[in-house]
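Q: Sharing a model prediction with you, sequence too.
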Amino acid sequence: MSFTDQKNFADSPRRWALRGDLLDFTAAPAWGATESPVVRYDRDHWLLVEDGRIVGRQAAEPDASWVRKDHAGQLVLPGFIDTHVHCPQLEVIGSYGTELLDWLERYTFPSECAFADPVRSQAGAEVFLDALVGAGTTSAVVFATVHKTSAEALFDAAARRGMRLITGKVLMDRHAPDGLRDDVVQAERDCLDLIARYHGRERLAYAVTVRFAPTSTHAQLAMAGGLCRADASLYMQTHVAENRAEVAWVAQLFPEARSYLDVYERAGLLHERAVLAHGIWLDDKDRRLIDARGAQVAHSPSSNLFLGSGLFDWRGAPFNVSLASDVGGGTSLSLPRNMLDAYKIQALRGERLTAWTALHAATRGAAEALRLGDEIGGLSVGQMADLCVWDWAKGPVAEVRDAAARELHERVFAWMTLADERNLAACYVAGQRRV
């Protein structure tokens, strides 16, 4: 169902109350703890929403002045936050047989060339954002393409939906095909124009977007760092240390740098609003540096498995870790599916990822890493009413498993393992129903 078709859903009243099983976090859960005091679970409670914000959370039934939306017996979570995802890559999801660098050349770059067309960019943005919301994701950090029009289309489409969106024009001035390269001077002009028009408008923010180190010259990286230094409220997004062949290529291209991450550090791109996708092949010094700069790593588990990139060391990370789908290297926009893949990765490392750590990384943890904890990521008074309502179980297998659950973590973990988009009963963005 397209956003246009959903307009009749978007007319929520100013004051309404939602009933359900409310679950969010008051802090980060400890690794491996299945019983945690920071898990806030209020079974059969009411959430009060006024003008798009949460204004109350209570057990008592609200008075007749509130329009009631009864989701008793269903799970109510904050809308998910996908911290690394590519808008133009939906049509290459599930592409066969390559690792990262070959996959980019064979599938991704040809697909992205089409986004030079404003009509194609607009259509792509509409489908992409509808798909995000349809998976329970209400906020995202998104890669557009090198074309300015692709970023414009994403910003405009997100504004119409009331979504919290962080994106920017991709910077690539080398090692990319014709139609996907820019130059430093024009790229800077485009970024400054987009920043002036969109950054801080409604729920939009600009990210200085370096594709990855190999596709930017030293001059372009320096320009990107200059943008970040000029405005500390800007985000920065890029890829780092996803694949061993990629790491080796960066070492050849930047022999003066100590490591892949050091390329970005030298350019002034590491700061508290930096979102680094993947971060699998980092050494201890790199890990400490990310923590010192207050940056985060967007863990993309389904992508890491599908492309064979490696097994991310989550428990050993001293920095903020958020959850991401990465599509199209990943195989689903659904963050519950990515939580399941994250669990599998940690199991292969001899660790056990709890449902609490996984859920926190897709909600409160991601929001705090983005410096947006007051706005998104929870079900607290004052936060935006970005909410998702889920069926605990869908289908006979899940229903049998749910009925056998003996305690809360077991039940939530079974939901995380078995849920997909079919479980999503409703999704609200800034208090407006979108699904």
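A: Done, it's in. What you see is a predicted model, and the numbers here were worked out from it, not measured in a lab. Residues are numbered from 1 along each chain as shown.

Q: Going by C-alpha atoms from here, please, whenever you check contacts or count neighbours.
A: Noted.

Q: Dead centre of the protein: give me the residue that sits there.
A: Nearest to the centroid of the C-alpha atoms of the chain, with distances taken as Cα atoms, centre = their mean, sits Asp82, at 1.3 Å.

Q: which SSE is that one in?
A: strand 80-86 (DSSP states H and E).

Q: Could you list the buried residues of that strand?
A: By 16 or more other Cα atoms under 10 Å, the buried positions in strand 80-86 come out as 80-86.

Q: so after it, what's the next helix or strand?
A: helix 100-103.

Q: in the next helix or strand after that following helix, what's buried?
A: Reading on from helix 100-103 to the C-terminus, the next helix or strand found by DSSP H and E is helix 109-113. By neighbour count on 16+ other Cα under 10 Å, the buried set for helix 109-113 is 109-113.

Q: Which neighbouring elements make contact with the following helix or strand past helix 109-113?
A: Where DSSP H and E defines the elements, the next helix or strand beyond helix 109-113 is helix 118-134. For helix 118-134, the packing partners by 3 or more Cα pairs under 8 Å, 6 or more residues apart in numbering; DSSP states H and E come out as helix 148-161, strand 424-429.

Q: is it possible to export the ones you listed to a markdown table including distance to Leu353 and mean neighbour count?
A: Listed next are these as a markdown table, based on distance: least, Cα to Cα, whole Å; neighbours: other Cα atoms under 10 Å:
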| stretch | distance to Leu353 | mean neighbour count |
| --- | --- | --- |
| helix 148-161 | 32 | 22 |
| strand 424-429 | 23 | 22 |
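
Q: this is the other structure I want to compare:
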Amino acid sequence: MSSVIAPSAIRGRFLDIQSTVDQAAAIPEQVRFIEDGLLITQDGKIQWFGTWQAGQHLAADLQVEHYPDQLILPGLIDTHIHFPQTEMIGAYGEQLLEWLNTYTFPTEMQFEDKAYADQIAAFFVQELLKNGTTTALVFCTVHPQSVDALFEAAERHHMRLIAGKVLMDRHAPEALCDTPESAYTDSKALIQKWHGKGRNLYAITPRFAPTSTAAQLAQAGQLKAEHPDVYVHTHLSENQNEIAWVKSLFPEQKNYLDVYHHYGLTGSRSVFAHCVHLEEQEWQCLHDTDSAIAFCPSSNLFLGSGLFPLKKTWEKQVKVGLGTDVGAGTAFSQLDTLNQAYKVQQLQGDKLSAFEALYHATLGAAKALDLHEKLGNFNVGKEADFIVCNLKATAVQALRQDRAKNIEDALFALMMMGDDRNIQATYIYGQKAYAQADRNQY
């Protein structure tokens, strides 16, 4: 792919959140809606953003793509997803531990074959783009070639992904186990190969505490100490049986999170998926270490894991982003995931407004990934990843949108009823990486 990134100019209705916040109540003050706006990109970054009236002269020498009836949003960010589980999405009938053994491990064995990994990686990246996801934090498999396959697929679009090889040296099929030494050596080589190359970023990725020995977690901690700007990505407190298992395996630690914390795996670039059943000490540790949570409502419902207390993240001042968690999550669409997130809060007597939901899927998720200086809204200088949404992709959506009271109501209807059919175009680094007219090619 050419390294030359052409300038672009987009005109339309823009909606974003201008700044990170510490409380949900502050989000409406940061909402920016421009009914007729212009965004100009240069070298993949946002060069100018404002009203069409103020900026049209700047676009005089550019071909302007105009979306008068659509809604343009920052690219959606997925803070937890498994690319090798793409083909087993919607697998029936188990809770977490049984589901891993019945479906996940047999599927992941296939990724020893690089050609197979390439095939699924290409499909996976196209699904992200088709659903308006422009950045994701991704689990690969234990095989280093699975990481190569994913980053190679992302590079074709200049796409920003964070990913890493799974570390797993026990309680799994032998064909999927590494060792503390090989996990360290393979991960270090992958960090040197991919981290910071283009838009690729690396994540040290123990699957979860039960599948790593103390020796392997110590090696993971050593890697993090040697490469402090890489990420840590793992699972935490998803299922009650899982939590009990961790306590039996690591009786010397105070709680599940303390296992990771003890080995130096918490911090500002550490993301823990699920966190449905945290103890008070764990909430405090997440806050104190500036660690983040990936909230995965679809998979929490699908596997019967429980209801995540999103409101508590504001109370405890813990960073949180939204995750689809495919393949336990049942859709690549972050719109669908926000639908599930709303219902999870309703079941707990709480509300999730449209603007708060947008925050968790864009700028809030960027903050959870320590990328809020680069991604998440239309501020000048940020990377130009954004999506064009057709609010009237179906007849019933058109009927509902014609009765929307304001932009917040229109956004809420999109989130409750939307899916990949609503993504008209996805732009990566200012360039159109997906157009709905091409959807049947994938």
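A: All right, it came through fine. Quick caveat: nothing in here was measured; it's all calculated off a predicted structure.

Q: if we can go back for a sec, just give me the closest of the buried residues of strand 80-86 of the first structure to Asp391 of the first structure.
A: Phe80 (15.7 Å; Cα to Cα).

Q: Tell me who's in contact with the counterpart of the closest one in the second structure.
A: In the second structure, Phe80 of the first structure lines up with Leu76, judged by TM-score structural alignment. Contacts for Leu76 of the second structure (Cα atoms under 8 Å, 6 or more residues apart in numbering) come out as 132-135, 334, 361-362, 376, 386-387.

Q: can you pick the most crowded of those?
A: Each of these was scored by neighbours using other Cα atoms under 10 Å; the highest score is Gly376's, at 34 neighbours.

Q: What does that residue correspond to in the first structure?
A: Using TM-score structural alignment, Gly376 of the second structure lines up with Gly377 in the first structure.

Q: residues contacting its match?
A: So Gly377 of the first structure contacts 78-81, 362-368 (Cα under 8 Å, 6+ apart).

Q: And Met168 of the second structure, by the same measure?
A: 142, 176-179, 206-207, 211-212.

Q: With Ala151 of the first structure instead?
A: Contact analysis of Ala151 of the first structure by Cα under 8 Å, 6+ apart lists 144-145, 167-169.

Q: Identify the residue of the second structure aligned to it.
A: Mapped onto the second structure by TM-score structural alignment, Ala151 of the first structure lines up with Val147.

Q: ok, so what distance separates that match from Asp350 of the second structure?
A: Using Cα to Cα, to the nearest Å, one gets 39 Å for the distance from Val147 of the second structure to Asp350 of the second structure.

Q: likewise Lys193 of the second structure?
A: Per Cα to Cα, Lys193 of the second structure is found 45 Å from Asp350 of the second structure.

Q: What separation do you get for the residue located most distally from the centre of the first structure and Arg15 of the first structure?
A: What lies farthest from the middle of the first structure is Ala64; by Cα atoms, centre = their mean that is 37.5 Å. Ala64 of the first structure sits 11 Å away from Arg15 of the first structure, going by Cα to Cα.

Q: In the second structure, what range does stretch 16-26 of the first structure match?
A: So stretch 16-26 of the first structure sits over residues 8-18 in the second structure, by TM-score structural alignment.

Q: go on, stretch 216-227 of the first structure?
A: Stretch 216-227 of the first structure lines up with residues 212-223 of the second structure when matched by TM-score structural alignment.

Q: quick one: contacts of that stretch?
A: With Cα under 8 Å, 6+ apart as the test, stretch 212-223 of the second structure has contacts from 167-170, 179-181, 183-184, 188, 204, 206, 260, 263-265.
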